[in-house]
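Trainee: Provided below for reference: sequence and predicted model.
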Amino acid sequence: MSLTSHLEELKRKHGDLEREIDQAQASPSVDDLQILKLKRRKLALKDEITKLKVAHTTH
């Protein structure tokens, strides 16, 4: 998998998580811990995207 396609896949997953978080926050049956876990996964993806972009631009 090329770096570009990997970045695009990570961005897609990040967007999917953002939508999932929005839906969870709108649902009274989802607890705060579940939302927190989703937000942490989203942040981890963002960090990975940033690291890959930085690594790519420095080479």
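Mentor: The structure has been received and is ready for your questions.

Trainee: contacts and neighbour counts: CA atoms only from here.
Mentor: OK.

Trainee: can you point me to the longest helix in the chain?
Mentor: helix 32-58 (DSSP state H).

Trainee: who are the packing partners of that one?
Mentor: Applying 3 or more Cα pairs under 8 Å, 6 or more residues apart in numbering; DSSP states H and E, one finds that helix 32-58 contacts helix 3-26.

Trainee: A further structure is provided below for comparison with the first:
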Amino acid sequence: MNDDEPFVSDEVQALRTRLKALRLEHADLDASIDALGHMPIPDQLMIARMKRKKLLLRDEITRIEDRILPDIIA
């Protein structure tokens, strides 16, 4: 636990752990898409599927970030 944060709920800690995993998966997909794009004959269908998965991950990352840091202007 960080000294700057007096108490972090189990839910927030679980969300942060999930967020870290999703960011890693997002970065891995990005690297895979880049590598496939540099192939002599890129598999466009596979690239499209990976990009779609990457967008879904980005949406989930945003949802989790919003739960951890709710909008202050309400």
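Mentor: Thanks, I have it. Just so it is clear, the structure is predicted and the values come from calculations on it, not from any experiment.

Trainee: give the burial count for His14 of structure 1, as a bare number.
Mentor: Neighbour count of His14 of structure 1, defined by other Cα atoms under 10 Å: 20.

Trainee: quick one: what's aligned to it in structure 2?
Mentor: Taking TM-score structural alignment, the alignment pairs His14 of structure 1 with His26 from structure 2.

Trainee: I figured its match was touching Glu60, is that so?
Mentor: No: under the criterion of Cα atoms under 8 Å, His26 of structure 2 is not in contact with Glu60, lying 10.6 Å apart.

Trainee: re the thing from before, just the buried residues of the longest helix of structure 1, please?
Mentor: Within helix 32-58 of structure 1, the residues that count as buried by 16 or more other Cα atoms under 10 Å are Ile35, Leu38, Lys39, Lys42, Leu45, Lys46, Ile49, Leu52.
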